[in-house]
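Asks: Got a predicted structure here, sequence first:
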Amino acid sequence: MKIRPLYKVSSLGLIFLLTATSCGSIPTDGSVNHYADPAQSASASAADIQAQGPSQNASPEQIVRGFIEAGIGAHDDYTVAREFLTPEFAQTWQPDDKTLVYRDQVNLKQGGKSEDFVVKVPVTTEIDKKGIATSFDAAENQDVNITVKQVDGQWRIASAPNAIVISRANFEKVFTPFTLYFYDSTFTYAVPDTRWFADRSTVATSLVRVLLQGPAPYLEGAVSSAVPEGTQLNRNSVPVNGGTATVDVNTAEPAANLSQLDIERFQTQLTQTLSQLNGVQAIQLSVQDQVLKQNSLDDYQAPVINPDVGPQVVGFSGKDMRMSENFRDDSNLTTIYTSDDAMQLPAMGYKRQNFAYLNAARNSLNWINSNTRKTVMMGEMLTQPSFDQFQWLWSSTSDGEVKAISIANRENQTPRTISADWLKDYTVSSLKISRDGTRAVIVTQSGGESAVWMSGIKRGSDNTPEALMEPIRLSSTGKVSDAQWYSDSSVLLADYSQGSTEIVNLSGEVKQIETLDGLASISAAPGSETALAHTQDESVYRLLDGRWSRIDISLEDANFSG
């Protein structure tokens, strides 16, 4: 069965991101994943790999095998691999169109004619020209058809697919994950989008080219781009000289029609995407060789990457809902609301003016503002409330009916049902909205199995939420009860039945945390990458250096903003 970690729709119409067990590696058994955090040494490792060119009087089979092995030589536009091709074919071959990663070894067979060969490739990962990766839970055999001919008495390849074939071990040395950045509708926050490319001198060109083409499918309709519509590279390269990457583009409309705000945002998007490359300190943006004026808006604020939600937490103390100015201690507590009825699973808006909680039966969601409580949502086994940046309050019933209600004012407060047809066969146990408001992380249960999903949020022109789009799946090492945003590109997962927790990154890296007996709830603060855990004996723990360390605070169910 084919599984695309970010972008392949399965038979259920859902998308999967499988788990990598360590940074920079693909698991050797079971489900395959090539997602991992970029290694600082990736460029050096790739540079150390030396592809070997064809030997004199090599046989047709040796030429074909040598060509396959030369796929490790990504530098200089696969110059060594092109030496195995006829001069004509070497000019037209496009190796970046597709990358086939194989496990074990390839099997070479003679075709119908002596000049024809079929390479049987047990593909575990496939990457397209946009850097979008497809993985397989079992190796899938693909045929690579190659034809050879003699050129000046030497065998050379006259036809082959526009692709390279590379072993898994070499893939890990040659390819690196990179992050493109897109934005929420207000251009306040940056939203990461992971892609994979060979780490070579032309990677800046690859990143800019796919950035201009737009976000990955699961983010389409959820994020915005500062790239003017119809923009393309004016030249087929993004040179980097003296620390400056020069980006020259063609736009559908004249550069004179671009506002200075448009230019600043475009410049920011390029800078945030390219600054992850070693040696890039600045960007020069031009339209058809006309350099655009930059940094001329005094009040311009660049979209923020991984914003900090702050140290404040909301929780319970007896009959009171209270807010603490700092999760580390109880030195500054404010009573938000007092109730004789039981309260649980609190939430707090980002401006710390709106609060919410569920009743004991989890069938009533209550909103608090200015010490006034109002029941705004009803449903069976509601998930913990979650606020977004656009002043919408979210929850889901256990049967997958996702609801959101505007808290911008007290009039016409009717919960809005959010379209999410893909959830209809699942029991929902957790739903949290990202700080940027473009994504939701959702935990579902079905047939004794749990799953963690990340879905783009489609909104109307006024930022009213309309739908949770087809998601990607984040895998875990075990069952999952709850998920909290740990950063803009990672989530903290918990299995309350086992007391286990782990952090899963969008790149696929998984960091397991020590087990905590009696684990009852978790919360996390994106931006500061801080997390709290509460146990059944009312103890509170803070995550430090991959371990839970007990802290002395009195609030129960303490939860950060969001």
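Replies: Done, it's in.
Asks: Only C-alpha atoms from now on, for both contacts and neighbour counts.
Replies: Will do.
Asks: Tell me where the stretch 251-400 of the chain has helices.
Replies: 260-274 (DSSP state H, counting those that start in this stretch).
Asks: How about the chain?
Replies: 42-48, 60-69, 75-82, 87-92, 168-174, 203-213, 260-274 (DSSP state H).
Asks: Take those helices and lay them out in TSV including distance to Asn369 and mean neighbour count.
Replies: TSV is the format used below for the helices of the chain (distance: least, C-alpha to C-alpha, whole Å; neighbours: other C-alpha atoms under 10 Å):
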stretch	distance to Asn369	mean neighbour count
helix 42-48	51	16
helix 60-69	65	20
helix 75-82	59	18
helix 87-92	65	13
helix 168-174	52	21
helix 203-213	41	20
helix 260-274	35	20
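Asks: also this one, for the comparison:
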Amino acid sequence: MPDNGDLRGVESTPRRDAQVRVFAMPPSDNATPTQIVQGFLEALTSDDPQYKTARMYLTPRAAENWQPERSTTVLADGPDAAARAPVQDDDEHVAFTLTGREVATVDAQQAFSPSSGEYNKLLRLIRDAETRQWRIDIVPQGVVMGQSDFERNYMSVNKFYFASNTAGATRNEPPMAVADPVYVRSHVDPTTQMVRSLLAGPTTWLDPVVRSSFPTGTALAKGAGSLTPDDRGRLVVPLNGKAAEVGTGRCEEMAAQLLFTVRSPTPAVEEVELRSGDKELCSLAQESAEAVATRGSLHSPEYLYFLDEDQRAVRIAAGSDDTEPEPVPGALGEGEKQLRSVAVAWDEHTAAGVAVDGKSLYVGSLVSGGSLGEPVLRSTGKTEADRLTAPSWDARGGLWVADRNPAAPRLLLLEEGAGEPMEVRTPGLDGRIQSVRVAADGVRIALVVEKGDRRSLLIGRIERSRPDGGTAERSPVTVLELRSAAPELEQVTAMSWTGDSRLVVVGREKGGVEQMRYVEVDGSTPDIQQPAALTGVKAVTASPDDKVPLVAYSVDGIVRLPSASQWQKITKGTAPVYPG
């Protein structure tokens, strides 16, 4: 350390946190059954790519039949291993029971899902007749580990496919990319894992509403090895012969899928080059990807919208420091009708508003001089809480809203925000919808559903069928396979989409206090900084572009949360929304 001289500024560069890799130890000679079991469980949490060390704890036959990639079971704590009977010196076989409390599973497709219940599996050891060493001969398929080890070993990443059966193709627009979150081992070549997972196809839940531009059977070329970008950020992906004859347009869509996918675990990738054999198929740079395909997080809103003290629709520039709103152009901003909620289409040319009593839904253009006309929908619920929810627009211009009338609760869709409302089928829905938000990709929908004294956040898949037998004028729309995105929250009071596969949720756990948190659509918790605490939250909104600040309506009025900062008051008002 110098002890004299002038102070001088030093250029600093950000450093990535060093990653600590964990390697398992092989079984020691004359290890006891308990040591064998503990060594095997520890080996499951290591960074050994093929679990070679873990297999050393198994008999040759068990090692051959064991399939660790089949599933990962996550327990609240590490698995407890207990011998079913005291181990004697002359024993030739010993049984252990692995127990714990399940909190999640990751299946063979690397898809995460929350779970509950008790984990109870048999592990049996035998003593080798020649070496007299203990080895495991009965082992559960897959791997098991505690939650802390799972968080150290795995990371959530998105692979991308394209929305199918949407209006983009008929409008000659770029296809809409849809995020399919999966978990990969974070220290075992995640880039190559992601490419292999992408080529294997979408997860079962998402598959019915997306497509892949890769021809069926496309895989990495034999002997492709580890995929690593070069010094210029270019990633070369060698494919097998199934992709050899694709045209330029389709190849660029394939490259866009890869580029969106690999930039999640490897942000340094700036360009993807696809090859088959000695032939270059195509290449796509990051700056050109938006012309080939679009995705929700690439859409940055122009304005933030909310209602002022006179229940008129107003707006301020999104992401700005403005605190003085201006009325939106058109009847919704002129106070022709007092409103309780508002929703703005993705193109920010049209808006919808629910009247202050919740009975009527109006749609108007955001153009000066326009009039509202008659409501496009009415509810006959007896109280305000039994009438219309706040509406939500999908990416193709459809307007979604739920009627909470207990006598006839239903989810409704107005194509292009007009015409006769279509009742959306919701098989398996158990409860009454209290809130509706459609994802930017147009194929997923978030619902707050009330049953008894519980309000849960559910994610559903939007499927659009062809007209039935040619007799129906419109394609039936169905929300299928609803699943919980925040199972630990007992009372969800507000939510909004943000990022490609994430939501921000306000709610509380049983016996807990109100909190705001990010959740993934698969029910996992992202490894990112959670929002700063805010009390009395009644509504929250976020943009798919996560660079735009969160905005909420609380006891302090309209407030926003700049990145890595504290909540700041904007102005008085209610019901804030970004487009969507």
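Replies: Perfect, I can see it now. Only a predicted model underlies this, so the values are computations on that prediction, with no experimental measurement involved.
Asks: that older thread, mind checking which of the helices of structure 1 is nearest Asn107 of structure 1?
Replies: helix 60-69 (9.8 Å; C-alpha to C-alpha).
Asks: need the contact list for the closest residue to Ala47 of structure 1 other than its chain neighbours.
Replies: In space, Ala47 of structure 1 comes closest to His75 once its chain neighbours are excluded; the distance is 7.8 Å by C-alpha to C-alpha, 6 or more residues apart in numbering. Residues near His75 of structure 1 by C-alpha atoms under 8 Å, 6 or more residues apart in numbering: Ala47, Arg200, Ser201.
Asks: ok, back up a step: distance to Tyr357 of structure 1 added to the helices of structure 1, as TSV?
Replies: TSV is the format used below for the helices of structure 1 (distance: least, C-alpha to C-alpha, whole Å):
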stretch	distance to Tyr357 of structure 1
helix 42-48	47
helix 60-69	59
helix 75-82	56
helix 87-92	62
helix 168-174	46
helix 203-213	40
helix 260-274	37
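Asks: closest to Val148 of structure 1 out of those?
Replies: From the helices of structure 1, taking C-alpha to C-alpha, the stretch that ends up closest is helix 60-69, at 6.8 Å.
Asks: just how off-centre is that closest one within its chain?
Replies: Chain-centre distance of helix 60-69 of structure 1: 37 Å, with C-alpha atoms, centre = their mean, to the nearest Å.
Asks: Not counting its own residues, what contacts that helix?
Replies: 51-54, 81, 84, 115, 146, 148, 155-157, 164-166.
Asks: So Gln529 of structure 2 versus Lys547 of structure 2, what's the distance?
Replies: Distance, Gln529 of structure 2 to Lys547 of structure 2, using C-alpha to C-alpha, to the nearest Å: 14 Å.
Asks: ok, now Glu151 of structure 2?
Replies: 25 Å.
Asks: for Ser320 of structure 2, same thing?
Replies: For Ser320 of structure 2 relative to Lys547 of structure 2 (C-alpha to C-alpha), the value is 12 Å.
Asks: now do Gly39 of structure 2
Replies: In terms of C-alpha to C-alpha, Gly39 of structure 2 sits 45 Å off from Lys547 of structure 2.
Asks: repeat for Gln19 of structure 2
Replies: Distance from Gln19 of structure 2 to Lys547 of structure 2, by C-alpha to C-alpha: 27 Å.
Asks: chain center to stretch 490-507 of structure 2: distance?
Replies: With C-alpha atoms, centre = their mean, you get 11 Å for stretch 490-507 of structure 2.
Asks: Surely Ala291 of structure 2 touches Pro174?
Replies: Yes: the pair Ala291 of structure 2 / Pro174 is scored as a contact, 6.9 Å apart, by C-alpha atoms under 8 Å.
Asks: Looking at the two, which one has more neighbours?
Replies: Pro174 (16 against 12; other C-alpha atoms under 10 Å).
Asks: residues in contact with the more buried one?
Replies: Counting by C-alpha under 8 Å, 6+ apart, the residues that Pro174 of structure 2 touches are Gly168, Ala291, Val292, Ala293, Thr294.
Asks: more crowded one of Ser320 and Lys547 of structure 2?
Replies: Using other C-alpha under 10 Å as the criterion, Ser320 of structure 2 and Lys547 rank with Lys547 on top: 15 against 12.
Asks: any idea how far the more buried one is from Ala268 of structure 2?
Replies: 19 Å.
Asks: roughly how far apart are Ala252 of structure 1 and Val287 of structure 1?
Replies: According to C-alpha to C-alpha, Ala252 of structure 1 stands 11 Å off from Val287 of structure 1.
Asks: The two: which has the busier surroundings?
Replies: Val287 (19 against 10).
Asks: from what I can see that one touches Thr246, true?
Replies: No: proximity of Val287 of structure 1 to Thr246 does not meet the contact threshold set by C-alpha under 8 Å, at 10.9 Å.
Asks: Quick one: map Ala198 of structure 1 onto structure 2.
Replies: Using TM-score structural alignment, the equivalent of Ala198 of structure 1 in structure 2 is Arg185.
Asks: ok now do the most centrally placed residue in structure 1, which residues does it touch?
Replies: For structure 1, the residue nearest the mean C-alpha position is Leu506 (4.0 Å; C-alpha atoms, centre = their mean). Going by C-alpha under 8 Å, 6+ apart, Leu506 of structure 1 touches Tyr35, Thr194, Leu474, Ser489, Ser490.
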